[in-house]
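Enquirer: sequence first, predicted coordinates after that:
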Amino acid sequence: MSAERDWASLVPTFDMFDPEHEEWKYDGFAWAREHCPIIHGSPPSTGPRSIVTRYADVRQILEDPETFSSAGSPPVPAPIRLGALDADPPEHTAFRRLLNPVFTRQFALQFEPDMRAYARELIDAWVDRGEVEMLGEFASPYVARILARMVFDETDMDKMERAKQVVIRVAERPDDEGFFDLAVLSAEYLAAAIDNPPEREGMLRQLVTGEFLDGKPMTEDQAMGAIASTFLGGLDTSRSAIAAICLLIAQQPELEERVRDPRWIRNDMDEFIRLISPVASLGRIATRDTEVGGCPVKQGEHLLLRFDSANRDETKFPNADQLQFEPPRTGTAGFGLGIHRCIGMHLARVQIAVAMEEIFARVTNFKLAVPPEEITWAPGIANCPHAVPLRFDRVL
């Protein structure tokens, strides 16, 4: 940690959308976990937010939806609903009951042949060059194609490219115009599904034909929110994870052998996800005066739960800033905790596993194509590098 910084003054200014704050946030969170675990700040991009940095406190909040509500509490003020993300029970329970069947591992595995075909096609485009920008030339289009095929049954990749740009804007530079574009995009897909209900089992069919709460169908507002949150989660976080895993392998070449072992998906993948924390944070609102980790929390207080800080809490994960595979770590917050644990985590695991298997069937010996100091991370709701330029050798 940089001892020369005045963390007591600097940390309360933290703004997740300020690129300069990406440079010091992990050191700042480490200081906060020890000295001031709930940081009271009011950055211009979000307004007043109390940042929760310790693992135990994040877990306490996420496991108590009665005291800490999701309703109206996204990490940034959002003028649209975001489905299960900003719903409390019983509405949240109804969302999960309706959508869980189409986000199981078994459902995702039906699309494994498509995933492999997409991965191979993308790899074909750059494998002979000996270099690739892994985020833009593989991870982003790969994830977009899977979401298009599996969730939206979409064949027009220009529409998915438009969706990707909308999602990146909302994740990195949110404003009312960006959320409006996301709402319009979601409304288009919902309207098409209502006019022509999909015959294939999937999310859109569930939204327009399934029973939601008390035997009633979803409202259009609720269905649009489910679509919007699926775009945000499906297009942003998995691409971040794939690109960041490749970056870590380039920085620590011995990791390639572990990822080549099919058993890596049992425990090692979760450890990569813990360190990367593709989803950086979620929001909550206190419904009553209470206390978290010895700190008072007032009714109506907006809380920003930092998964990336919780996942590096040394009291839960010794040597937390490093990958540790043996013994396996348990209880990580990489896919969230509590009732809002990521509904898409099974899809994410399958598409990450397929991506890495197909990549390392064709290439080996990742190396950074730029000096390490040129690798920078985008600000925003997700933890994602701006770019991952790599060189490699072909597998003979």
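Expert: Perfect, thanks for sending it.
Enquirer: please make it C-alpha for all contacts and neighbour counts, starting now.
Expert: OK.
Enquirer: where do the strands sit along the chain?
Expert: With DSSP state E as the criterion, the chain has strands at 38-41, 49-52, 68-69, 131-133, 281-286, 290-292, 295-297, 302-306, 363-368, 377-378, 384-385, 389-394.
Enquirer: using TSV, please lay out the ones you listed together with mean neighbour count and distance to residue 157.
Expert: Formatted as TSV, the strands of the chain follow (neighbours: other CA atoms under 10 Å; distance: least, CA to CA, whole Å):
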stretch	mean neighbour count	distance to residue 157
strand 38-41	21	41
strand 49-52	26	38
strand 68-69	24	37
strand 131-133	19	20
strand 281-286	24	29
strand 290-292	14	46
strand 295-297	14	46
strand 302-306	26	33
strand 363-368	20	27
strand 377-378	18	24
strand 384-385	23	22
strand 389-394	18	24
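Enquirer: okay if I get the ones you listed as TSV plus distance to residue 59?
Expert: TSV is the format used below for the strands of the chain (distance: least, CA to CA, whole Å):
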stretch	distance to residue 59
strand 38-41	14
strand 49-52	10
strand 68-69	11
strand 131-133	36
strand 281-286	12
strand 290-292	10
strand 295-297	15
strand 302-306	9
strand 363-368	36
strand 377-378	26
strand 384-385	23
strand 389-394	36
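Enquirer: looking at those, which is closest to residue 180?
Expert: strand 281-286 (20.4 Å; CA to CA).
Enquirer: just checking, what packs against that closest one?
Expert: If you count contacts as 3 or more CA pairs under 8 Å, 6 or more residues apart in numbering; DSSP states H and E, strand 281-286 packs onto strand 68-69, strand 302-306, helix 307-310.
Enquirer: would you turn these into CSV with distance to residue 384?
Expert: Conversion of these to CSV gives the following (distance: least, CA to CA, whole Å):
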stretch, distance to residue 384
strand 68-69, 27
strand 302-306, 15
helix 307-310, 12
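Enquirer: then this one, side by side with the first:
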Amino acid sequence: MSYDPTAVDSTVTDTADTTVTDTTVEEPPTLPTDRRTGCPFDPPAELTALSDKPMRRMRYTDGHTGWLATGHAAARAILADPRFSSRYELMHTPVPIEGLSGELPSAPVGDISGLDGPEHTRYRRLLTGKFTVRRMRQLAERVEQFTTECLDAMEQTGPTADLMEAFAQPVPALVICELLGVPYADRERFQSQVATVFDQTADGEAKGEAYMALLQYVGELVLAKRAEPTDDLLSDLTTSDLTDEELAGIGGFLLAAGLDTTANMLGLGTFALLSNPDQLDALRADPALAEKTVEELLRYLSVADPLPRSALDDVEVEGQLVRAGETVTISVQAANRDPHRFPDPDRLDIHRKATGHLAFGHGPHQCLGQQLARVEMTVAFRALFARFPTLRLAVPPQEVPLRDRSNIYGVISLPVTWDKE
């Protein structure tokens, strides 16, 4: 992504040289989560209305008074600043977690999103070389093959389908299985576990059991890779200094991350394009716009939200003093709709230069698999609308079930239809 880092460097300041008044608001609000009826692609109105004040006080589920960051510059600066920690056990939760009492547990082994350096740095260095732009583009041919196979099956069983079941879920599942060396035939075993891990309505015990089952599965796979290595990422990692437990944890983390976010971007992204026919017509007229379409959908939908961080020191952000121990919840949805960064942000515009969005995060924890996700979505959207030029919703838009109680937003199912030739 191209972005001028000097544009936001000044938003985070060392408080040793600055005197800041720590203002608080009586009875600060909680995190807005309810989307307006009929607006499945827009963040809660209360979030986007806060663009005039990018940092404000917010009350957390345990009574903690922390912060909500909605401005793009503030969010980007916090994500890049090592004085803000990603460790789960230091955070307060912005939304209730079923069955959780007390503080969050620390990250399980291999979950690099809940670690700080140097532990995070060690894992990250081992993995970064496996996810280069060049290597991900080399996978494009396999992505195209998997996409074609799924579209062939859709066409044979059509002219109606649940796009999530027939296309949006199997394409990334096939790709991540190919990358990691996971037998695709096992997908039903781990897909339900991944869904439970990301389900906000599931209680803590169910989430824990699902995650442990996922780790057990990947652990068995790691032992098989050590015994008989194959040409895949997990086999590559068996030559590193990672223990079996670390390998299983990293494998489970990558498997879950590679499945859920891309699947929901494909499903919700198709829904958004079908709901904006002028944009879809432009894409159909010029398939070369597919890459720009993907970037704009990533900005517009921001399915992975929010991103909490905990201050390790007193830090000034946008003129507000965040004290050590306070949690800041970064609303990626609001930051990617910040009118100071993206003009007319509530409009889906596939001609927009959407680079600089925060859909993949930013800084040391920016998504490892972002280039792979871009390749998958670019190939998939281009092929889907080329194969089915009359693709449309099979139900009224308001009847599409939304996945609005999950860490990853999306649709539960997307009934579509098309005209048979």
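Expert: Arrived safely, thanks for sending. Not measured: the values here are computed from a predicted model.
Enquirer: what TM-score do we get after superposing?
Expert: TM-score for the superposed chains, counting by TM-score structural alignment, normalised by the length of the first structure: 0.84, backed by 377 aligned residues with a CA RMSD of 3.1 Å.
Enquirer: for burial, what's the neighbour tally of residue 93 of the first structure?
Expert: 16 (other CA atoms under 10 Å).
Enquirer: any idea what it aligns with in the second structure?
Expert: Under the alignment (TM-score structural alignment), residue 93 of the first structure pairs with residue 121 of the second structure.
Enquirer: ok, back up a step: between the strands of the first structure, which gets nearest to residue 170 of the first structure?
Expert: Per CA to CA, nearest to residue 170 of the first structure of the strands of the first structure: strand 377-378, 12.5 Å.
Enquirer: got a list of contacts for the closest one?
Expert: For strand 377-378 of the first structure, the external contacting residues (CA atoms under 8 Å, 6 or more residues apart in numbering) are 19, 22, 172, 383, 384, 385, 386.
Enquirer: what does the fourth one align to in the second structure?
Expert: To tie it back to what came earlier, the one meant is residue 383 of the first structure. Checking TM-score structural alignment: residue 383 of the first structure goes with residue 409.
Enquirer: residues contacting that match?
Expert: Residue 409 of the second structure neighbours (CA under 8 Å, 6+ apart): 264, 303, 304, 305, 402, 403.
Enquirer: what's the closest of those residues to residue 139 of the second structure?
Expert: Looking across those and measuring by CA to CA, the closest to residue 139 of the second structure is residue 264, at 20.5 Å.
Enquirer: give the other helices and strands that the longest helix anywhere in the second structure contacts.
Expert: Among the segments of the second structure that qualify as a helix by DSSP state H, the longest is helix 244-274. Packing partners of helix 244-274 of the second structure (3+ CA pairs under 8 Å, 6+ apart): helix 170-180, helix 187-197, helix 204-227, helix 233-237, helix 277-285, helix 290-301, helix 370-387, strand 392-393.
Enquirer: skipping its backbone neighbours, what lies nearest the residue positioned nearest the centre of the second structure in space?
Expert: The centroid of the second structure falls nearest to residue 304 when counting by CA atoms, centre = their mean (3.5 Å). The spatially closest residue to residue 304 of the second structure, leaving aside those adjacent along the chain, is residue 408, at 4.9 Å (CA to CA, 6 or more residues apart in numbering).
Enquirer: now do that neighbour: how many residues are near it, please.
Expert: 23.
Enquirer: what of residue 50 of the second structure?
Expert: 17.
Enquirer: residue contacts, whatever residue of the first structure lines up with it?
Expert: Residue 50 of the second structure maps onto residue 32 in the first structure, with residues paired by TM-score structural alignment. In this structure, residue 32 of the first structure makes contact with 11, 38, 39, 53, judged by CA under 8 Å, 6+ apart.
Enquirer: whereabouts in the first structure does stretch 313-329 of the second structure align?
Expert: Counting by TM-score structural alignment, stretch 313-329 of the second structure corresponds to 288-304 in the first structure.
Enquirer: how far off centre is the matching stretch?
Expert: A distance of 25 Å separates the centroid of the chain from that of stretch 288-304 of the first structure, by CA atoms, centre = their mean, to the nearest Å.
Enquirer: what's the match for residue 52 of the first structure in the second structure?
Expert: Looks like residue 52 of the first structure aligns to residue 69 there (TM-score structural alignment).
Enquirer: roughly how far apart are that match and residue 381 of the second structure?
Expert: Distance of residue 69 of the second structure to residue 381 of the second structure, given as CA to CA, to the nearest Å: 32 Å.
Enquirer: on that earlier part again, overlap between the contacts of residue 409 of the second structure and the first structure?
Expert: Of the contacts of residue 409 of the second structure, the ones still in contact in the first structure (both residues aligned by TM-score structural alignment, their matches' CA atoms under 8 Å) are 264, 303, 304, 305, 402, 403.
Enquirer: could you check how many residues crowd around residue 413 of the second structure?
Expert: 19.
Enquirer: so it makes contact with residue 400?
Expert: Yes: between residue 413 of the second structure and residue 400 a contact is recorded at 6.9 Å, counting by CA atoms under 8 Å.
Enquirer: so what's the match of residue 52 of the first structure up against?
Expert: Contacts of residue 69 of the second structure by CA under 8 Å, 6+ apart are 54, 55, 56, 75, 328, 329, 330, 331, 335.
Enquirer: 10 Å instead?
Expert: 47, 50-51, 53-58, 75-76, 78, 306-308, 317-318, 328-332, 334-335 (CA atoms under 10 Å, 6 or more residues apart in numbering).
Enquirer: what do you get for residue 169 of the first structure?
Expert: 163, 175, 177, 178, 179, 181, 182, 380.
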